[in-house]
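*Asks:* Mind looking at a prediction? Sequence and model below.
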Amino acid sequence: MTGFNLTASNPSTFILNGIPGLEAAHIWISVPFSTIYIISLLENFTVLFIVRKEQTLHKPMFLLLCMLALTDIGISTCVVPKALSIFWFCSKEITVDGCLTQMFFLYSAAATQSAFLVTMAFDRYVAICDPLRYATILTNTQIAKLGLVGLIRAVLFVLPVPLLLRRLPFCTNCVIPHTYCEPIAMMKMSFGDTRVNRTYTLVTSLVIIGLDLTLIGLSYGLIIRAVLRISSKKAHRKAFNTCTAHICVMLIYYMPFLFSALTHRFGQGIAAHVHILLANLYVLVPPMLNPIIYGVKTKELRDKMGKYICRM
């Protein structure tokens, strides 16, 4: 490995070590990584293509699916290409600015997706609790505005994370035991005072995830209350069926994130490669499963997909 001839407090390059302890298996690990990534790209671009082509799908719910697909593509693309270059070509070097840029776009996309999931919960609430006013409350323009608010919120909250990290002093030839740049891993590489960084990262995560989960829980609490007032069991099933896809997507998004974040901070007894694999599953699996879930559970989208598949 080449030396960098850098000052101890201002390195220009970091080393991403991949999955520590499993270096010999990197080439084999790359097979599911690349396969899942390609499948997720094909699925999400298919959703974008079908919704764009089909005029009947130009509705708020499908606009939300397109927004979800874009963040899925963004999240996986921020991580997987660099991870594969580590696995295939041992291209482990990454500039400090490149590392911080990757971190910014990854966590901005993740925070934006969380905001979109809140909007989807609100969409389901209006569809079930106030269906007669659905078309006037949730228009495509309103959904676009809510999406923009979610994006701006993500950028404003996430931007200080790399800016604060940029001010820290790092040792020369810092080795990050990860496939991508992660704030806690970078803080461990610094010999400076990271209390402000750790506090801001933790508070931001709690505020974003805590607020979003609270709003989602409130939406579903109101949905459940409205559904229980309906006497018809058939209406119960129909109402809950409209929420099934969104509930599955939420579980796939939040559970791995929370588990990975908690084990990274408090799971000192867990092996390092388990931490890293969990963190990678978080950016790999949801983007692949989300289009499948909505494709299966949403009849209009399923029918349009079937039409295009039959043409091939």
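*Replies:* Structure received.
*Asks:* only C-alpha atoms for contact and neighbour calcs from this point on.
*Replies:* Noted.
*Asks:* For the helix or strand that contains Phe257, list every residue counted as buried.
*Replies:* Taking DSSP states H and E as the definition, one finds Phe257 inside helix 233-266. Within helix 233-266, the residues scored as buried using 16 or more other CA atoms under 10 Å are 236, 239-240, 243, 245-247, 249-250, 252-254, 256-257, 260-261, 263-264.
*Asks:* second one coming, line it up with the first:
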Amino acid sequence: MSTVNDTNFNSAVFLLTGIPGKEDAYLWISILFCLIYAILIAGNSVILIITKINPSLHEPMYIFLSMLAITDLGISIATVPTILGIYLFNSREISLDACFAQLFFIHSLQLIESSVLLLMAFDRFVAICNPLRYASILTLPRIAKMGLVCVLRGVAIIVPLPLLLKRYQYCRANVLSHSYCLHQEVMKMACSDITVNSIYGLSASLLTLGLDSLLIFFSYVMIFKTVLSVASKVESLTALKTCISHLCIVLLFYIPEISLSVIHRFGKGSSHLLQFVLGYINLLVPPLMNPIVYSMKSKHLRTRIIRLFIKVSSSPGSLTGDMGDEKPGPQPPIPS
């Protein structure tokens, strides 16, 4: 009898949630999200174009920034269909398979982004703490292998999650509290024992996001220790300025991500509005702010972005020219 009931009540779809009580304003909200996505995609695309056409930016720091931009574009592409579908077409339904696919891409790309942030911290660590070996340690072939390991790690760790979810029966209301699918929330919709998913998901988060954030913290402890040992205050400030952009991006990524994960797992009485706001901050703010933060903090990058727009406005048919003729600058950009 239990099997029959499970079969009868197993739903073929999940229901996504927009902003409760604001249905009349969905058109204006959709315009806001379209604007955010347009800025997000444009900003990260400009980073990729600038890095590609400027030989002087073919350096580890900017290559890692390009990896971050690709990851951010992937996360935005994974979430755009369901978020805009709700606010533009009031389409709340998503099939189980589509939901599992979406949560796979969201979580795997977030793990890849965490890995890239760790690589960027390692780049700053080597540049400041061991500048004489910087060029020999961070070679282009080695950077390519690091990027491949980041992708393989993210995919390998997340693949079991949707496979485990497909084994369950879903006989509840299946109304999700976000405009997209997250593993922490989808597994709670199952009417089966989700102990395996819960333990594996928590372990995966601790061994990836938790470990990455801990290693980034230790790398900055070593960086600050090295910087404080530098005699000149000017040199100390110059060295620290190269880390400000990365620190801002790390905080923008880990604080909402960890907060949302904790609330979903342990905050049973938490406000739905808090979950909702953190959910959008978690997925939209880091990809939106990453190119802006680096453009503001890196004069080297900002100058080339300005040159790109001047070049495009003066001759739209050409993106190359003087910008691509510059010789690479000295590495690392840290005073010895």
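*Replies:* The structure has been received and is ready for your questions. Just so we're clear, the structure is a prediction, and the values are computed from it rather than from any experiment.
*Asks:* Could you get me the TM-score between them?
*Replies:* TM-score of the superposed chains, computed with TM-score structural alignment, normalised by the length of the first structure, equals 0.93; 307 aligned residues with a CA RMSD of 1.7 Å.
*Asks:* re earlier: the following helix or strand past the helix holding Phe257 of the first structure versus helix 233-266: what angle between them?
*Replies:* Sequence-wise, the next helix or strand beyond helix 233-266 of the first structure is helix 272-297, with elements assigned using DSSP H and E. Compare the direction of helix 272-297 of the first structure with that of helix 233-266 by axes from the mean of the first three to the mean of the last three CA atoms, to 10 degrees and you get 160 degrees.
*Asks:* how big is the offset of helix 272-297 of the first structure relative to the second structure?
*Replies:* Per the superposition on the second structure, helix 272-297 of the first structure and its aligned residues are separated by 1.1 Å on average (mean CA distance after the TM-score superposition for the first structure).
*Asks:* Give me the buried positions along the next helix or strand along the chain from that helix.
*Replies:* Where DSSP H and E defines the elements, the next helix or strand beyond helix 272-297 of the first structure is helix 299-311. Taking 16+ other CA under 10 Å as the basis for neighbour counts, the residues of helix 299-311 of the first structure that come out buried are 301, 304-305.
*Asks:* angle of helix 299-311 of the first structure against helix 272-297?
*Replies:* 90 degrees.
*Asks:* how many other residues sit next to the counterpart of Ser34 of the first structure in the second structure?
*Replies:* Residue pairing (TM-score structural alignment): Ser34 of the first structure is matched to Cys34 of the second structure. Residues lying near Cys34 of the second structure (other CA atoms under 10 Å) number 15.
*Asks:* So which elements touch the strand or helix carrying Cys34 of the second structure?
*Replies:* Under DSSP H and E, the secondary-structure element containing Cys34 of the second structure is helix 26-53. With contacts defined as 3 or more CA pairs under 8 Å, 6 or more residues apart in numbering; DSSP states H and E, helix 26-53 of the second structure has these neighbours: helix 60-89, helix 272-297, helix 299-314.
*Asks:* and the first one, what does it pack onto?
*Replies:* Just to be clear, that refers to helix 60-89 of the second structure. On the basis of 3+ CA pairs under 8 Å, 6+ apart, helix 60-89 of the second structure makes packing contacts with helix 26-53, helix 96-129, helix 140-158, helix 272-297.
*Asks:* For the spatially most central residue of the first structure, which non-adjacent residue is spatially closest?
*Replies:* Most central in the first structure under CA atoms, centre = their mean is Ala110, positioned 3.7 Å from the mean C-alpha point. With CA to CA, 6 or more residues apart in numbering as the measure, Ile75 is the residue that lies nearest to Ala110 of the first structure, at 6.6 Å, once sequence neighbours are left out.
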